[in-house]
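Colleague: Fold the following and give me the result.
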Amino acid sequence: MTSAFESSTEPATPPKSDAIARREFRLFKWGTILALALGCAWPLTLNLVDPDLWGHVQYGQDWLAEGQLPRTATHTFTAEGFRWINHENIAELALAYGYENVGGPGMLVAKCLIGMAVVLSMVWIATLRGTNPYIAWVWMLVVTTNLQPFFLLRPQLLSFVYCAVTLVLLDRAFCHWQQRREVRWGLLWLLPVVVALWVNSHGGFLAGLAIIGAYLGGRILELLLSHPSAGPPRGPGMLEASVPPAEASRLALSNINRSKVALLALVGVACLAATFVNPYGLEMHRWLATSLSQPRPEITEWLAPHPGDPVFWPWLTMITIAGVSLLASTRRRDWVEIAILLLVVWQSAMHLRHVAFVALLCGYWIAPHLQSALGHLLPSGAAKGGLVALSPRMRRGAVVALLAVIALQSFAIDERLKSFPVDRGRYPVDALQFMADRQLDGRLVASFNWAQYAIAALAPDVTLAFDGRYDTCYPTEVVDMHFDFLLGEADGKRWRGPDSGPIDGTRVLKHGDPDLVLIDRLYDNPRNIMQAESEKTNPQWVLLYRDRVAELWGSSDRFNDPTSHDYLPQELRVQDPGPRDGAVPWPALPIHITGNQLASERPQTPANDAQL
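Modeller: Have a look, this model is predicted:
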């Protein structure tokens, strides 16, 4: 397709202005590419804090400090000694290293650069397949918009990188497949290495393994269908003596295809075997089989997309454009790619966390078909004219406007990458500072999304009842106990293990004898439970702290008994009804006060401004 900027019929211009017009044309052409690239970079600079980031960094730091991989659950009092299948070890080591060496903003920059490397590889593959760079970059805007909600600092990032590497290797290994069934085996044998790294970085390796298996299986099926085997010759010399030349050629091709089938199958087996290259061996696979067989209605990313989700409409737009492009395209369609894309779209319709994998597949496979489809929609003379058809003044105005857009994009990206805010209206920044100020310790029940923040902020003095590691290191009964407290019946949408007993939101307050309870006030069920507990004749829990975001309750025996060493008098308890405006830079850890530091020397925080 001819670009709108590349006109074969330039208007007559004075000879002295030809060089200027050409320079302006080149500047506008490359400026447009840069503006589109910056537009793709913007979604990848998302600087929201993932609730599990604190834990990922902490676990990586723990491993580095101890010098060995923990085999049982850490930082918990409900799963001590319980096995821990941590399938994100490489990712957590990388996050810990990044935190210690470049800090939060540095990790945001690295995240954006990683994302843009993936996007550049998509554009590269698209141009190798004959796509106009402008169309490729415009399509990348759709792809990165769909990646944005999932592009946080979390182990999933490595899944996206490994998936991108896998798709590039498959594309380049089979780039001559349609013409002469040729395979570049050196590239294909890199796939088991990718899988071995992936299995130790994030559970998304299962999606990658499924894509590899489907792709190789599709190519094997093509070989089996294209040249059916007639069987080998019946004895030495039979091929030359009794087989016609055409039949001999067919048998030779059949033998070659059988060899390719065997090698492709061997690559697939090697990829499967690579999943056992992990610290847990077969135990990881047993855990996966159990974990994936259990529904997860409490986890948002495992739910189906619906119109209220921010990801829904971009996802629907992307798959609609992809579907129309494939239907309207005049290019040869690869049925293996289409089959895999349909399977992953189906999975994304069931679990929204798979939307990111749909975006990655569309990024590598759809651009050429989009260009072909657009060729039917554009008028025949749409490519004529272009920038050079404008007057010199209008050309310079267009170039200046484009440069202004690039400058604004660069400024916005720079400002976003410099800030990694922890929203005080979403996270218990002030409640954790209160705990640090009062040196509260012990066994803590914390809301699911805050637990790993609490670990990073208060460990080792505080251990948790449950956190975002979910069933990798917690028994099903503990998982269900927590969500009984957090969600209750949830209108019958819960799934619970067969040994968890009836729903009882108070069990978590007794299991393991917790000392403290930190609840998110957005959830009605825990607020109602704690309020009911406080209204009993002999309440076991007393309110120590409350603001608009969080409530902290303590055991009456420890914190409400004047004879107790941990007694917290009324004047040191806090109730602050003011809004929690603003944010603090990640990691937003509390300032810990030493035992001999005077109260007057403590930093004044919103947590100790208002008293009960």
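Colleague: Please make it C-alpha for all contacts and neighbour counts, starting now.
Modeller: Noted.
Colleague: if I pick R219, what's in contact with it?
Modeller: By Cα atoms under 8 Å, 6 or more residues apart in numbering, R219 lies in contact with V336.
Colleague: this one next, for a side-by-side:
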Amino acid sequence: MIAVDDAHATGQRELRATAIPTGLLALAVCLYLTSETQADPDLWGHLRFGLDNLATRSIARIDPYSFVTAGTEWINHEWLAEVIFALVYSLGGATALIGLKTVLALCVGAIVLSEVVHHGVPLIRSLVPFCLMLFISRIASLTVRPHIFTLVCFSLTVWAISRREAGSRWSLWLLPPLFALWVNLHGGFLAGIGVLSVWMAMRVVSAAHQVRFRPCPFAREIWPDALPITVAFLATLVNPYFVGLWTFLLRTATIPRPEITEWAPLPIVGLLGALYFGTLALTGAAIRCSRQPFSLASSSVYACLVILPLVAVRHLPLMAIGTTLLAVPHFRSAFERWLGEYRPPAARLVAVPLIVISAVVGYLISVPLTLRGSRS
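Modeller: A predicted model of the protein is given here:
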């Protein structure tokens, strides 16, 4: 018995020791993939509108820079993101904007890693799906634009659903304040509304079947989910335009935009197609091979996320983030089935290589930053 306890204690020490360098490597990869920034042609407008709102301390109702729409009501559905950009730019210029974008992108990685830790998935085994998810989400985080807020808010939405599926009774109450903020940051909150609608609809179906359509048990089963989600839906009316914002977005989001590349369907052949199928294969196989149950509601959300990029390639990062978060609870069981029970290697054999790799990645990050500073 003493020998078994000693072996268990040694294993736990080795696990903790390897978690630190693995975490450093994950952080270095996050920084490397999120720090690169490209110019966005719309950034000047976002900054100008935000600076104007700050100067007047009000939200502009008419676009003063448009000749075509002069005099008509202007619904600026990204006004809060633009104000944030303007504030950050006023404090630190372009460098501060890049820093803000990088921090927001890192938040996405932190949300996924929190699920990895919460479900006891060994960090070193989760690096492949984690890095794949980050690489795909990098598509939307290369530029400073309001869409970066949607990545964070969408991650939190799927995180709340995943935690609710795991038994948490409070996670869904994160959604009302989240959507009240999100609706003023970016129109991508519609993606969150869609995910919640699908999940809630399937929860209703499952609950009705489970309680054999008896009204009282059905109500007791559903109200803990229906109440916070209903409040979250109502929270989207907390915006300067009230219902008008919904009308505007539903009208503009449903028209074809063949001239905009990111609104085109995902090209199946090519790098993006390979990343799409790689994510689908990895997360789908983990869910399929896991011994953990996968509910009808989660399955339906997963299916919708898989379809999204086939409608518009701009949804590929949301698909990668959402499917990875839904699959994380199944990674540990699937990895054990594929690779056997995880036995942490000796810390001295892992720590040094991982720290060296982290240092190399950090150096790769610092080089372009140094060059940028020398040119300025």
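Colleague: Longest helix in the second structure, by number of residues?
Modeller: helix 79-118 (DSSP state H).
Colleague: same deal with the first structure?
Modeller: Using DSSP H, we find that the single longest helix of the first structure is helix 245-274.
Colleague: so what secondary structure elements neighbour that helix?
Modeller: helix 191-199, helix 205-226 (3 or more Cα pairs under 8 Å, 6 or more residues apart in numbering; DSSP states H and E).
Colleague: ok now the last one, how far from the chain's centre?
Modeller: If I follow you right, that is helix 205-226 of the first structure. Distance of helix 205-226 of the first structure from the chain centroid (Cα atoms, centre = their mean, to the nearest Å) equals 24 Å.
Colleague: average offset between that helix and the second structure?
Modeller: In the superposition against the second structure, helix 205-226 of the first structure averages 1.4 Å from its aligned positions (mean Cα distance after the TM-score superposition for the first structure).
Colleague: In the second structure, which residue range corresponds to that helix?
Modeller: Counting by TM-score structural alignment, helix 205-226 of the first structure falls onto residues 189-210 of the second structure.
Colleague: next one: stretch 82-95 of the first structure
Modeller: Aligned by TM-score structural alignment, stretch 82-95 of the first structure corresponds to residues 72-85 of the second structure.
Colleague: buried residues in that stretch?
Modeller: Of all the residues in stretch 72-85 of the second structure, those buried under the rule 16 or more other Cα atoms under 10 Å are 74-85.
Colleague: Next, the distance between the ends of it.
Modeller: Counting by Cα to Cα, to the nearest Å, you get 25 Å between the two ends of stretch 72-85 of the second structure.
Colleague: Strands along the stretch 351-500 of the first structure, start to end?
Modeller: Under the criterion DSSP state E, counting those that start in this stretch, the stretch 351-500 of the first structure carries strands at the ranges 421-423, 442-446, 462-464.
Colleague: Indicate which one of those strands is closest to I256 of the first structure.
Modeller: Set against I256 of the first structure and scored by Cα to Cα, the strands of the stretch 351-500 of the first structure come closest in strand 421-423, at 59.1 Å.
Colleague: That closest one - contacts with which helices or strands?
Modeller: Where contact means 3+ Cα pairs under 8 Å, 6+ apart, strand 421-423 of the first structure is packed against strand 583-585.
Colleague: Can you show me the helices along the stretch 251-400 of the first structure?
Modeller: With helices called from DSSP state H, counting those that start in this stretch, the stretch 251-400 of the first structure shows them at 282-292, 312-328, 335-350, 355-365, 367-377, 392-417.
Colleague: quick check: angle from the third one to helix 205-226?
Modeller: It refers to helix 335-350 of the first structure. Per axes from the mean of the first three to the mean of the last three Cα atoms, to 10 degrees, the angle that helix 335-350 of the first structure makes with helix 205-226 is 150 degrees.
Colleague: Can you name the residues in contact with helix 335-350 of the first structure?
Modeller: 211, 214-215, 218-219, 302-305, 319, 354-355, 357-358, 361-362, 365.
Colleague: What residues sit buried inside the match of helix 205-226 of the first structure?
Modeller: By 16+ other Cα under 10 Å, the buried positions in stretch 189-210 of the second structure come out as 189-193, 195-200, 202-204, 206-208.
Colleague: next one: the match of stretch 82-95 of the first structure to chain centre, how far?
Modeller: 22 Å.
Colleague: ditto for stretch 66-78 of the first structure
Modeller: 25 Å.
Colleague: Farthest out from the centre of the first structure, which residue is that? Tell me.
Modeller: Using Cα atoms, centre = their mean, the residue of the first structure lying farthest from its centre is A241. It sits 62.1 Å away.
Colleague: quick one: that residue is in a helix?
Modeller: Yes: A241 of the first structure forms part of a helix when assessed by DSSP: H, G, I helix; E, B strand; the rest coil.
Colleague: quick one: contacts for it?
Modeller: No contacts exist for A241 of the first structure under Cα under 8 Å, 6+ apart.
Colleague: Distance of the corresponding residue of the first structure for C131 of the second structure relative to S121 of the first structure?
Modeller: In the first structure, C131 of the second structure lines up with L141, judged by TM-score structural alignment. L141 of the first structure sits 14 Å away from S121 of the first structure, going by Cα to Cα.
Colleague: These two - which one has more neighbours?
Modeller: L141 (21 against 18; other Cα atoms under 10 Å).
Colleague: and that one, how far is that from S372 of the first structure?
Modeller: For L141 of the first structure, the distance to S372 of the first structure - Cα to Cα - is 18 Å.
Colleague: Mind checking what secondary structure the match of C131 of the second structure has?
Modeller: Three-state assignment for L141 of the first structure (three-state DSSP): helix.
Colleague: Surely it and L38 touch.
Modeller: No: proximity of L141 of the first structure to L38 does not meet the contact threshold set by Cα atoms under 8 Å, at 9.6 Å.
Colleague: Can you check which part of the first structure whichever strand or helix holds F49 of the second structure sits on?
Modeller: Assigned by DSSP states H and E, F49 of the second structure belongs to helix 43-56. Helix 43-56 of the second structure corresponds to residues 53-66 of the first structure when matched by TM-score structural alignment.
Colleague: and that stretch, how far from the chain's centre?
Modeller: On Cα atoms, centre = their mean, the centre of stretch 53-66 of the first structure falls 19 Å from the chain's centre.
Colleague: One more: stretch 323-333 of the second structure?
Modeller: 14 Å.
Colleague: Same question for stretch 71-88 of the first structure.
Modeller: Here stretch 71-88 of the first structure is found 23 Å from its chain centre; the criterion is Cα atoms, centre = their mean.
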